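Engineer: Predicted model and sequence below, questions to follow.
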Amino acid sequence: MTHSGSQPRALAARVLDAVLHRGRSLKAELAAVLPQLDDPRDRALVEAICFAVLRQPVRYQAALDAWIPKPLPRRDSELKALLFAGFAQLDALQLAPHAAVAATVEAARALGRKHQAGLVNALLRRAQREGLPTVDASAHWPQWLRERIARDWPQDESAVLAASAEEPPMWLRVNRRVLSRDAYRTRLDDAGITAHADDSLPDALRLDSAMAVAALPMFGDGAVSVQDASAQLVADALAPASGARVLDACIAPGGKAAHLLERDASLRITGVDIDAKRLDRVRTNLARQHLEHDVVLRAADAADLPSWWDGVPFDAVLLDAPCSATGIVRRQPDVLLHRRPADLDALTTTQARLIDALWRTLRPGGVLLYATCSILKEENEAQVDAFLARTPDARAEPLDDRFGRVSGAGRQRLPGERGGDGFFYARLRKH
């Protein structure tokens, strides 16, 4: 790699500076930066660097603490982010050392830090020679959140924290309306891409490492989507009858609704989301699969029924509730930087408000699936138990062990189990 590789490194440093030091969202920062790069390989590099750093920032900070006599001042936060990006290239990403160091040093100059390029070179050369310090994988978890994990999953705490620091596999969902999973796997084989099937996930294929979606055969034709294994199980847990009227109450980004329609085109789906901008992304995703005319979308607070509901009851309701996202830290590592204890109080209040309101939209005999990508029992098991206690016409229905371990009236998957994200499911029938 020549010095032309400096631009993605410089952009990665700016993203990391915003996320680590200014409380910005990784997803939002990447969305703003990636369009500046024409080459998909450069975009993939920026993403890979950012995720690698944010999965173990404490380790890279430990290297600076050991190798620099005085902490870098706040005005050098961008330089610190660039050093972290350099460490990640040599460590987690295992890039060719000479090229990674040269391009990162050049990135320092591109960021207007020519006077500090020598420091960058020296520290990265030392990292290349000595390696990075070993640090507990859980060290960057906030103490209050570690305590809740230990309380809820005392036998699994170490495994949860370790799995959350790892790069997840890339799960694909094959659109059975276009071709079978076996047929798509053959297409992948022909393209030199190795994929693995799981008998418990009829539409899923697993790739061992991420790749650009543009390189996936027939992606632009809607034949395949990227969706984690645990999220794909939602369609099995809800299992609406053919022709059912279905509500997806927090629809963005639309993958679960699309999965339902890929399985059964006769479903009549209404999707609601409180953020109108997120609905634009839903429309884009549905259009790629030629499903944009099969879902009625409403921008509204799903719990404010008069603002969107016509009073006609639904046969099935999917409530993929807003949550702490503690089950997907490996995919959204900045969750650990931004989450605060007060957030849990607000989230559990919102979850209870949503489930109570949406229960009113469900016909007698209908099913509501309560799901989250959280692993905290207060958002999952305790939330559902409290709902059942105050709702006489609600009954929990059992789910099998594909959905994880028994957790109250529902099932819980923990991060990394069978390669999937942490996820909770509770299937509730209205009597």
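Structural biologist: Good, I have the coordinates. Numbers count the residues shown, from 1 in each chain.

Engineer: CA atoms for contacts and neighbours, from now on please.
Structural biologist: OK.

Engineer: Chain neighbours aside, what residue packs nearest to the residue of the chain positioned farthest from its centre?
Structural biologist: No residue in the chain sits farther from the centre than His115, which is 38.4 Å out by Cα atoms, centre = their mean. Spatial nearest neighbour of His115, chain neighbours left out: Arg109 (7.9 Å); criterion: Cα to Cα, 6 or more residues apart in numbering.

Engineer: Report how many residues lie close to that neighbour.
Structural biologist: Around Arg109 there are 16 other residues, counting by other Cα atoms under 10 Å.

Engineer: Show me what secondary structure element comes after whichever helix or strand it is part of.
Structural biologist: Element membership for Arg109 (DSSP states H and E) is helix 97-110. Next along the chain after helix 97-110, taking DSSP H and E as the criterion, comes helix 117-130.

Engineer: ok, the residue most central in space within the chain - contacts?
Structural biologist: The chain has Arg331 as the residue nearest its centroid, 4.3 Å off, counting by Cα atoms, centre = their mean. The contact partners of Arg331, by Cα atoms under 8 Å, 6 or more residues apart in numbering, come to Phe51, Glu167, Pro168.

Engineer: dropping in the other structure now:
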Amino acid sequence: MAVRRWTPPPCLILVKNGLKTVRFWEVVADPRLVALGWLIRVHEGRSVNDLLANSSQSPGSDRHPANQLSPQQKAQAKQILYGCLRYYHQLKTIAENLLAKPFKDKDLDLLLVVVTGLYQLKYLSTPDHAAISESVELTRKLKKKWASGVINGVLRRYQREKDEIEDSLSKSLQFQFSHPGWIIKKLRQDWPSRAEDILSQNNQHAPMILRVNTQVISQKDYLSQLTENNYQASPHPVAADAVVLEKASDVFSLPLFQSGGVTVQDAAPQLAVELLQLDENLRALDACAAPGGKTGHIMQRQPNLELTAVELSPRRAQKIQETLERLYPAQSCHLICADVTEVEDWWDGQLYDRILLDVPCSASGVIRRNPDIKIHRKTTDIQPLVEIQSKILDKTWELLKPGGILVYATCSVFKQENDAQIAAFTKRNEVEFVSLPNKIEKKLNNEAEFGYQIFPGEAQMDGFYLCGLKKPG
């Protein structure tokens, strides 16, 4: 479906002149309308993370519609946003089944009104009458009151005939799994016995996992601080520096967060440092460094090494800098904003002992944290990504000393980006494989031919792949 740029309705245009006369609803906060606005922006190509960050950090953010909401209303808007993204393909299938004729491309906002209404009816404890009436009210706020009867009829029919409607759709894969068909097909091809569990896990809420800065405090002592501050948490069963919060919390309220004692990072990428086998006085490269979590973990585990981090995006490089300054203010990292494959533009000519290579990928392993991936990612994206990964892998391998270790990593569960990528690489190069410590390896249900494939939800981790490669010599 083609998407036109969305113009906010009057209720999202805030009054700049206090003397201006407006209708009451124009300045009343509406969490459903804010969630709808976010959903439309996602369909225009914006990421959820950027949208939510911009609503609170951009210039004039105090006037942003989302910030006119109370904390409870903002939580409701986010719940609707994330829920509609997780179950978008399922809810869209229901909507298309109920509509007598599809909405025109210019009325994408109306399709999303139906999706938000269906989500509330199916998954939330919102009273049915409120979910329906508020959805109908959105058509007025969108200046499309002509559609109110359609919205009302579709939602009321679902309310009356829910079981029959869902039974009639039970053989639809997009209804069953709420993923685009190409992802379902690819996972079934790659992991026949795992596919349904991966799809199910992708629709769950991911736990909030922290990495304790053990230069500041031990994991055990930090867990004690959390308990003292009424947080329920436990040590992660696999990653040595990780802590799992029972309930997601505002990071800025966490003990020691602002002073650098802890950061947010899933447990799976924390395993990369274990494969790197770090030691003092080594020369190390983090070749695709954003968002900087693994860069920081390298600095944490081995302060006495020479570390270079390369990142293509200036904005993301700035975020890395801010993170490292908060966590490791007394340490140095040579941060370079450059295309890592354009080696002549940034490399000083000295080979590296260790290289971490977390390449651009489909992000198919982190859908539960970023459900907008199911809307943004297309099947045609995969081969170009594979080619970029191969190019980066070949270029950085040339920068590794004989006897050095390179760790290749993705947040993908597609074999094309992982096992197949490494299989192709081993045909071009002589390599030795590096294993995780046995105490970690035995806790993983690894099914990869090369390296380690972690599936979403395994030991509370995100989907992630990592493979340690040692250059002979």
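Structural biologist: Yep, it's here. Note that the structure is predicted; figures quoted are calculated from it, not measured.

Engineer: Tell me the residue in structure 2 aligned with the residue nearest to the centre of structure 1.
Structural biologist: Under the alignment (TM-score structural alignment), Arg331 of structure 1 pairs with Arg369 in structure 2.

Engineer: Just confirm Trp141 of structure 1 contacts His338, I think it does.
Structural biologist: No - in this structure, Trp141 of structure 1 is not within contact of His338 by Cα atoms under 8 Å, at 10.8 Å.

Engineer: Same drill for the two, tell me which one is more crowded.
Structural biologist: The neighbour comparison of Trp141 of structure 1 against His338 (other Cα under 10 Å) goes to Trp141, with 17 against 14.

Engineer: Tell me the residues of structure 1 aligned with the longest strand along structure 2.
Structural biologist: Secondary structure assigned by DSSP state E gives strand 400-410 as the longest strand of structure 2. Taking TM-score structural alignment as the measure, structure 1 aligns residues 362-372 with strand 400-410 of structure 2.

Engineer: tell me the average deviation of that stretch from structure 2 after fitting.
Structural biologist: Following superposition, stretch 362-372 of structure 1 is found to deviate from structure 2 by 0.9 Å on average (mean Cα distance after the TM-score superposition for structure 1).

Engineer: what's next to that stretch, contact-wise?
Structural biologist: Contacts of stretch 362-372 of structure 1 (Cα under 8 Å, 6+ apart): 234, 237-238, 313-323, 325, 355, 359, 379-380, 384, 423-431.

Engineer: ok, now with 6 Å
Structural biologist: 238, 313-321, 423-431 (Cα atoms under 6 Å, 6 or more residues apart in numbering).

Engineer: got it, and stretch 165-173 of structure 1?
Structural biologist: Contacts for stretch 165-173 of structure 1 (Cα under 6 Å, 6+ apart): 55, 203-210, 224-228, 330.

Engineer: just stretch 456-463 of structure 2 next, same as before
Structural biologist: Ala267, Ala268, Gly365, Val366, Cys411, Ile454, Phe455.

Engineer: ok, now stretch 415-424 of structure 2?
Structural biologist: Counting by Cα under 6 Å, 6+ apart, Val386, Phe450 sit against stretch 415-424 of structure 2.

Engineer: if I look at Ala299 of structure 1, how far off is Leu205 of structure 1?
Structural biologist: 33 Å (Cα to Cα, to the nearest Å).

Engineer: who's more crowded, the two?
Structural biologist: Taking other Cα under 10 Å, Ala299 of structure 1 and Leu205 do not tie; Leu205 has more neighbours (27 against 16).

Engineer: Assumed the more buried one was part of a helix.
Structural biologist: No - remark: Leu205 of structure 1 does not belong to a helix; assigned using DSSP: H, G, I helix; E, B strand; the rest coil, it is strand.

Engineer: Not counting residues beside it along the chain, what's closest to the corresponding residue of structure 2 for it?
Structural biologist: Counting by TM-score structural alignment, Leu205 of structure 1 lines up with Val243 in structure 2. Of all residues not flanking Val243 of structure 2 in the chain, Pro235 sits nearest, at 4.6 Å (Cα to Cα, 6+ apart).

Engineer: you'd agree that neighbour is up against Glu246?
Structural biologist: No - applying Cα atoms under 6 Å as the test, Pro235 of structure 2 and Glu246 come out as separate, 10.9 Å apart.

Engineer: Please identify which of these two sits among more neighbours.
Structural biologist: A count of neighbours by other Cα under 10 Å puts Pro235 above the other of Pro235 of structure 2 and Glu246, at 18 against 13.

Engineer: For the more buried one, give its distance to Asp250 of structure 2.
Structural biologist: Taking Cα to Cα as the measure, Pro235 of structure 2 falls 19 Å from Asp250 of structure 2.

Engineer: can you give me how far stretch 134-152 of structure 1 is from the chain middle?
Structural biologist: 19 Å (Cα atoms, centre = their mean, to the nearest Å).

Engineer: Oops, could you answer that again for stretch 310-325 of structure 2 instead?
Structural biologist: Distance, centroid of stretch 310-325 of structure 2 to centroid of chain: 18 Å (Cα atoms, centre = their mean).

Engineer: Pull up the distance across stretch 160-170 of structure 1, start to finish.
Structural biologist: End to end - Cα to Cα - stretch 160-170 of structure 1 spans 19 Å.

Engineer: what stretch of structure 2 lies opposite that stretch in the alignment?
Structural biologist: Using TM-score structural alignment, stretch 160-170 of structure 1 pairs with 198-208 in structure 2.

Engineer: Fine, thanks again, bye for now.
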